[in-house]
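S.K.: coords below, sequence missing:
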């Protein structure tokens, strides 16, 4: 028989690691309301509530489905010991409802004590931590759709996209699937393996592919399928509340320490390195973004500073455990400059990425993922003199682009019968009142 976790089983866990990951999960959870402020401030006043609600509903829907089948799809095989499905995802029903999240060890009197599967933290703690990543990845996409999308259609999209795109990609990269360093992964096919692990393993410490390339590519596809806002190219869409934007950036930076440093899944020396690298890259990226603004526009803006912060956080996310602090500074300043230049792409190519999800998350996420191949300590082209890591990083970045792009397009077209767009009249008068029967500010 299997008992509920008794007091004597807690010796199997490291209490310091457990406390840190629970704290990290709370920090990452805070990032989604922080994102709501960031996006809400960038939107116009008549759309701010809808913009924020798109993040908050993601927090609700994705949390529910992650508990029901998301964790099982992403990491179930590592808990149950079952084989995954073609290296793409785990059985959604193996841990359905997450009621059996543990291996067992022999206990007294022929009983079994429930303990975690191969980690120093309980499986429920790991599940909670990973749940918060799924939530914010979906919420990030919403920034490309500001001011024109039906709330009901977006809500349905959050569930389908998380299930078909996020959970499988999470498994492929982090859960032992084909994009991981496991023996069945592509890197083993390219460069061989030793003792069941690829000799040159892909590096995505906290979500360059799974979170940022994934969300950025999905945002680009939806912006193309849904179409531009009325007046795009003729109307100046100005942020209605820049202090909201700055507050959101501050909350994101604060929560990102849980995002990156928590991904070590322990409280150790690597956690400290990740904290320093995250700070270094983010600070350098803000400088890089503002430098572009000063050269190009002769002004350093508050919105630019906040956006540079996010670009640096995005870029260092996959690389934070593999770089030195100096490498992180280099990665960050380039990320800030690239993202500042990239946000003009929507005007050049004519797609309405309303709040620059593509310019910031996709571009900085691609640079952070590929930049590992140049800057990683000991294995990067510049720091280690070997090309293999760069090749592997390019492959996982390209795979994430294609995988997410194709599946998101299928989902977007499949939801067209529900209707993506609000009416022209509702868009003109304000989506807050049309979709939520509320306004953010009572001006009468």
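M.R.: Looks like it came in fine. The shown structure was predicted, so the numbers you read here are calculated from the model rather than taken from an experiment. Residues are numbered from 1 along each chain as shown.
S.K.: going by C-alpha atoms from here, please, whenever you check contacts or count neighbours.
M.R.: Will do.
S.K.: distance of the most centrally placed residue in the chain relative to residue 202?
M.R.: Closest residue to the average C-alpha location of the chain: residue 211 at 2.6 Å, with Cα atoms, centre = their mean. In this structure, residue 211 and residue 202 are 15 Å apart, going by Cα to Cα, to the nearest Å.
S.K.: swap in residue 53?
M.R.: 35 Å.
S.K.: so those two - more neighbours on which side?
M.R.: Remark: of residue 53 and residue 202, residue 202 carries more neighbours, 27 against 19, as counted by other Cα atoms under 10 Å.
S.K.: ok, second structure coming up, stack it against the first:
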């Protein structure tokens, strides 16, 4: 993320940069439906709609919280290097239409809406680890609490002027720590509290629609250009362009590396492996793409592709049920991408900081470690506590019977696919059925 400091006292509004950032904001918004399709295809048929809804509800909840107080907490005036707050940002009510963001050439409203899209997708990422077993009402409450207690403060640490990680010099161009490590650690914390799915390691739990997975991965890859390149806020110095090409290069390298590992380890090039490799590469380049060269991006993507492919199997070894590999891809990929900055930063990108391989020693590596493990530890513990409190009050999990029968029907009264020929898949009809049709429907349901 471009530093939240005044770069030019005489900055004036740029229509080009403003338009560019609005387009980038729309691209990042598209990533959340893309994530919904990606996750939705990876689950079994009976959980498809629930998986889609777990992403879509974040669009509603986080948007309102961001306007009310989230933007103020993340990017308001610093307090103790931990949290921000500015009364003008509460309700976004004290902001002028053309008031610029900290010396940049875009309005505050544009910066606020761009950052909103980051805030929306981060809790949605967590949902993949919880597939098949969480009450929708409990999930909605968790999203609201987690955004408030975890995401908003961590965004301030990493990107807000005065935040401790920002002041320390931790590099996170577009969200390796604030988004991916944050979400991956949260996912691990929650699943340690709520436990495994019924039938974990016993029943087949294969993706029901790989075309849907590939569609979601494609939308994520497309939207990620706005996610990454837009994070330089339209500055005309070439860094945004560097980040754009590095996003493509690292993702391509990760796809090839994941597939090569998969072929050697399991004997096949799988569609799911290609999609997962793409996401792993996107995650890893997110923090590092503004600091490394395209050759460095190949290395970052390839390393992430192999390590994330290896990491997804750890859940079977250690017995935690990360349903859709959020820990293996987002946590591990975020850690890899963030720490490799300490080795591959050229000193000629977003800053003059050089990594070990470019004569800079290990100073930046240790700074990256501080940011990575502080965010990981805080998110893990805070998320586990939130899940525990919700579980002991509202209850986090659906009943075992509902989980086995299908969470879509239990929580949403709908199914993703209608095999009866009636259309819509809803348990409710807009008009009463004829007696013969009603009897037939009951027979089908039975």
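M.R.: All right, it came through fine. Treat the numbers as computed from the prediction; the structure is a model and nothing was measured.
S.K.: picking up where we left off before, quick one: what's aligned to the residue nearest to the centre of structure 1 in structure 2?
M.R.: Matched across to structure 2, residue 211 of structure 1 falls on residue 179, judged by TM-score structural alignment.
S.K.: got the contact list for that match?
M.R.: Under the criterion of Cα atoms under 8 Å, 6 or more residues apart in numbering, the contact partners of residue 179 of structure 2 comprise 118, 122.
S.K.: now swap in residue 363 of structure 2 and tell me
M.R.: So residue 363 of structure 2 contacts 342, 355 (Cα under 8 Å, 6+ apart).
S.K.: what's the spacing between it and residue 110 of structure 2?
M.R.: In terms of Cα to Cα, residue 363 of structure 2 sits 35 Å off from residue 110 of structure 2.
S.K.: before we move on, what about residue 310 of structure 2?
M.R.: Remark: distance between residue 310 of structure 2 and residue 110 of structure 2 (Cα to Cα) = 39 Å.
S.K.: give me the more crowded residue out of these two.
M.R.: Shown here are residue 310 of structure 2 and residue 110; by other Cα under 10 Å, residue 110 has more neighbours (21 against 17).
S.K.: hang on, the more buried one in a strand?
M.R.: No. Secondary structure of residue 110 of structure 2 (DSSP: H, G, I helix; E, B strand; the rest coil): helix, not part of a strand.
S.K.: now which residue in structure 1 aligns to it?
M.R.: Residue 110 of structure 2 maps onto residue 125 in structure 1, by TM-score structural alignment.
S.K.: please tell me how far the residue nearest to its match when sequence neighbours are not counted sits from residue 262 of structure 1.
M.R.: Distance criterion Cα to Cα, 6 or more residues apart in numbering; nearest residue to residue 125 of structure 1, sequence neighbours excluded, is residue 22 at 6.3 Å. Distance, residue 22 of structure 1 to residue 262 of structure 1, using Cα to Cα: 9 Å.
S.K.: who has more neighbours, these two?
M.R.: Counted by other Cα under 10 Å, residue 22 of structure 1 and residue 262 do not tie: residue 262 has more neighbours, with 25 against 19.
S.K.: now for the counterpart of the more buried one in structure 2: which residues touch it?
M.R.: Residue 262 of structure 1 maps onto residue 230 in structure 2 when the alignment is built from TM-score structural alignment. Residues near residue 230 of structure 2 by Cα under 8 Å, 6+ apart: 20-21, 24-25, 240.
S.K.: export those as a markdown table, with columns for secondary structure and distance to residue 387 of structure 2.
M.R.: Output for the contacts of residue 230 of structure 2, formatted as a markdown table (DSSP: H, G, I helix; E, B strand; the rest coil; distance: Cα to Cα, whole Å):
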| residue | secondary structure | distance to residue 387 of structure 2 |
| --- | --- | --- |
| 20 | helix | 39 |
| 21 | helix | 35 |
| 24 | helix | 33 |
| 25 | helix | 30 |
| 240 | helix | 38 |
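S.K.: any chance of JSON lines for the residues you listed, columns neighbour count and distance to residue 196 of structure 2?
M.R.: Shown next, in JSON lines, are the contacts of residue 230 of structure 2 (neighbours: other Cα atoms under 10 Å; distance: Cα to Cα, whole Å):
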{"residue": "20", "neighbour count": "16", "distance to residue 196 of structure 2": "44"}
{"residue": "21", "neighbour count": "25", "distance to residue 196 of structure 2": "41"}
{"residue": "24", "neighbour count": "25", "distance to residue 196 of structure 2": "38"}
{"residue": "25", "neighbour count": "25", "distance to residue 196 of structure 2": "36"}
{"residue": "240", "neighbour count": "24", "distance to residue 196 of structure 2": "42"}
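S.K.: any chance of the residues you listed in TSV, plus distance to residue 117 of structure 2?
M.R.: TSV is the format used below for the contacts of residue 230 of structure 2 (distance: Cα to Cα, whole Å):
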residue	distance to residue 117 of structure 2
20	15
21	12
24	10
25	7
240	18
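S.K.: report the two of those separated the most.
M.R.: 25 and 240 (14.6 Å; Cα to Cα).
S.K.: any idea what residue 201 of structure 2 aligns with in structure 1?
M.R.: Match for residue 201 of structure 2 (TM-score structural alignment): residue 233.
S.K.: that match: what's its closest spatial neighbour, skipping adjacent residues?
M.R.: With Cα to Cα, 6+ apart, the residue lying closest to residue 233 of structure 1 is residue 347, at 7.2 Å.
S.K.: how many neighbouring residues does the counterpart of that neighbour in structure 2 have?
M.R.: By TM-score structural alignment, residue 347 of structure 1 lines up with residue 316 in structure 2. Residues within reach of residue 316 of structure 2, counting by other Cα under 10 Å, total 12.
S.K.: ok, residue 316 of structure 2 touching residue 201?
M.R.: Yes. Between residue 316 of structure 2 and residue 201 there is a contact under Cα atoms under 8 Å: 7.4 Å.
S.K.: excluding chain neighbours, what is closest to residue 420 of structure 2?
M.R.: Using Cα to Cα, 6+ apart, the closest residue to residue 420 of structure 2 is residue 444 (7.2 Å).
S.K.: state which helix of structure 2 is the longest.
M.R.: If you go by DSSP state H, structure 2 has its longest helix at helix 363-393.
S.K.: chain center to it: distance?
M.R.: 15 Å (Cα atoms, centre = their mean, to the nearest Å).
S.K.: following it, which helix or strand comes up?
M.R.: Once helix 363-393 of structure 2 ends, the next helix or strand along the chain (criterion: DSSP states H and E) is helix 400-405.
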